[in-house]
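>>> with the sequence up front, the predicted model follows.
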Amino acid sequence: MGVKTLPRKIYVTRKLPEDIESRLAEHFDVRSWDEEDKPVPRETLLEEIKDVDGLFCMITEKIDEEILQAGKHLKVVANMAVGYNNIDVETATANGITVTNTPDVLTETTADLAFALLMASARRLTETSDTLRKGEWGAWSPMQFTGQDIFGATLGIIGLGRIGEAVVKRAKGFEMDVLYHSRTRKKDKESELDIGYAELDQLLTKADFALLLLPYSSESHHLIGKRELALMKENAILINASRGGIVDEDALYHALNNGEIWGAGLDVYEQEPVPTDHPLLTLSNVTAVPHIGSASVKTRRAMADLAADNLIEGLNGKKAVTPVNLHN
């Protein structure tokens, strides 16, 4: 008789839809953290990682050197996100661990949210909704609740990846003039999308809306700070739908509070969950939402499916579907 092969072990850091959990269970011995709205405690993750072959994680988990070194049998880390700055990819690579992400499937949904955040900020939707709900809406007056026009305005996109390109298509429906700044200039996209290239300072000076859609890295840390905010128009709006840490939040607070720029729309923060006493949340000209860029049912399921595919393929001797470092 042959030796029976024991199933690979994986750990899942958040509760998933039942059908995706069932699919993983067909291939692996699955253990998971089952509290849907609370991240797995670090001490729990350090203990669970010791004897698993694969990790299904979220952007809420910091998969650093300590975690990776504790995972003596770890072969694949499947991150349910496009970005992976929560993972020490260099250490993972040095230890022969494949890191994967979930690109492409969330492009259109995140573009929807970015443009919705732009519109909500321009027209003060959350501020005025709160006013109505509190019973503070008085008589109509000519300049009451006035916002900024979107139609025909200038949109500056910082980071022209797939999501940025998708936002351009939405902006063109509003006949917006679109400028972009990217680490690498994309001349083919300029004619294809009818957009113009600008250096960062020039873009900030000209844009009515400055939209951040670039990945976080040491180079992009506090890319938008006091100096950059001072370049923007007084009626300009900053939108961050990429990653926290790209904007210096202290500088942004002062710029907004002092009327140096008109408003901001934020989906991401340096600390998440953002503290409820954060100064930015005290400002009526900040539209703030809790990191919901990819939060549609269809997209989140697609992300979970792709992360599962990466584990299934990567731990069964095949090439992971979307690796960001090692190619199995």
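Perfect, I can see it now. Numbers count the residues shown, from 1 in each chain.
>>> from now on I want contacts and neighbour counts done on CA atoms only, so please keep to that.
Noted.
>>> what residue lies at the spatial centre of this structure?
The centroid of the chain falls nearest to S242 when counting by C-alpha atoms, centre = their mean (4.6 Å).
>>> next, work out how far apart the residue lying closest to that residue once chain neighbours are set aside and M232 are.
Of all residues not flanking S242 in the chain, L213 sits nearest, at 4.7 Å (C-alpha to C-alpha, 6 or more residues apart in numbering). In this view, L213 and M232 are 18 Å apart by C-alpha to C-alpha, to the nearest Å.
>>> and for L24?
49 Å.
>>> more neighbours: those two, which one.
Legend: neighbour count by other C-alpha atoms under 10 Å for L24 and M232, higher for M232 (25 against 19).
>>> put this beside the first:
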Amino acid sequence: MKPRVLITSNDVPSAGIDLLRTKCDVTIIQTTNPSQEDVLQVLPGHDAIFVTNHLNINSDFLNNAGTSLKVVSTMSAGYDHLDVPEIKRRGIKVGHTPMVLSDAVAEIAVLLTLNAARRTYEGRLKLEQGQVMKNLQWLLGQELRGSTVGIVGLGNIGQAIVKRLQGFSVARFVYTGHSRKKAGDELGAHFVSLDDLLEQSDFVIVSAPLNNETRGLFDDNTFNKMKKNAVFVNIARGQIVKTNALIKALRNNTIFAAGLDVTDPEPLPPDHELLKIPNAVVIPHLGSATVKTRNDMSFTAAQNILNGLEGKPLIYEL
């Protein structure tokens, strides 16, 4: 009998599905955003699960899954929805899809950085309101030339962001994290403490994973340490930022502007205050949303499963 694989959504790019079907019996849940209960109803008896949304895969989930489950593979770089220690404790292999989405997410970081710095959303609002002015001091923004850019979390995505911003004549890159990195040295970036990064940076870009250390990291205290002209960009996870603190910092001009691909809550309700602030550029988590990247993610998540079922190391194993 072929191994049985459950895919938790019906909008997975075909690259991964076609690969799995070469060696497995594939079950696809026929909805784009199934609930935890929807998945658990059909999961027992499957050898692997291809996770496409942020299902909370914890001890209770695994208890309900049954003993046949051998591989969990999530079509994402982040894995804060997976209880990785518990999954591994049960002898189940677990993988994700980093690297393949780094370039696309880095492009979004650059997009948000430029849009927030140059006040494009605010400018569009002025156009719609018929309030365009001709004077030379109108709607002046910030620029990357000669600036200090701080990266919070110099992982694969953080490194990809630095590489793209190097062409903008940035004067200095700094980063913070657990330790100094060889990749940082190679990029000419300087390892500093978080406080130093906040005090020095004209642009603060968050590309760190969500964990107990980073959850709620950006609060009133953090924003108060930043420059008045600072542009804050988050392409990581919304819960790294305390939303009310960010709203306050933008409303009070504690910082200059923000560019957000991720929010807390996510998605924001249409009447949310953050969407009413002219110096906040907010988009609905489009980081990896390109045709090529989603195909690559699907294929990699599927290859993780095949490798795990065949007793081989996963492409990207946690």
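Everything's here; your move. What you are looking at is a predicted structure, and each value in this text was computed from that prediction instead of being measured.
>>> the residue nearest to the centre of structure 1 maps to what in structure 2?
In structure 2, the residue matched to S242 of structure 1 (TM-score structural alignment) is A236.
>>> cool, and R185 of structure 1?
In structure 2, R185 of structure 1 lands on R180 (TM-score structural alignment).
>>> which residues touch the residue lying closest to that match once chain neighbours are set aside?
Distances taken as C-alpha to C-alpha, 6+ apart put F191 closest to R180 of structure 2, at 5.6 Å, once the chain neighbours are dropped. Residues near F191 of structure 2 by C-alpha atoms under 8 Å, 6 or more residues apart in numbering: V174, Y175, T176, S179, R180, K181, G184.
>>> I figured N156 of structure 2 hits A104, correct?
No: using C-alpha atoms under 8 Å, N156 of structure 2 makes no contact with A104, being 11.6 Å away.
>>> burial count for the match of R185 of structure 1?
There are 15 residues near R180 of structure 2, going by other C-alpha under 10 Å.
>>> then V178 of structure 1?
Neighbour tally, V178 of structure 1, other C-alpha under 10 Å: 24.
>>> against A245 of structure 2, how distant is the match of S242 of structure 1?
Per C-alpha to C-alpha, A236 of structure 2 is found 17 Å from A245 of structure 2.
>>> check L217 of structure 2 too.
Distance from L217 of structure 2 to A245 of structure 2, by C-alpha to C-alpha: 11 Å.
>>> what do we get in structure 2 for T93 of structure 1?
By TM-score structural alignment, T93 of structure 1 lines up with K88.
>>> my bad, should have said M143 of structure 1
Aligning on TM-score structural alignment places M143 of structure 1 opposite Q137 in structure 2.
>>> and the gap between Y216 of structure 1 and Y269 of structure 1?
The value you get for Y216 of structure 1 to Y269 of structure 1, if C-alpha to C-alpha is used, is 12 Å.
>>> between these two, point out the one with more neighbours.
Ranked by neighbour count (other C-alpha under 10 Å), Y216 of structure 1 and Y269 place Y269 first, with 23 against 19.
>>> distance of the residue nearest to the centre of structure 1 relative to A207 of structure 1?
Counting by C-alpha to C-alpha, the gap from S242 of structure 1 to A207 of structure 1 is 18 Å.
>>> try S182 of structure 1
From S182 of structure 1 to A207 of structure 1 the distance is 15 Å (C-alpha to C-alpha).
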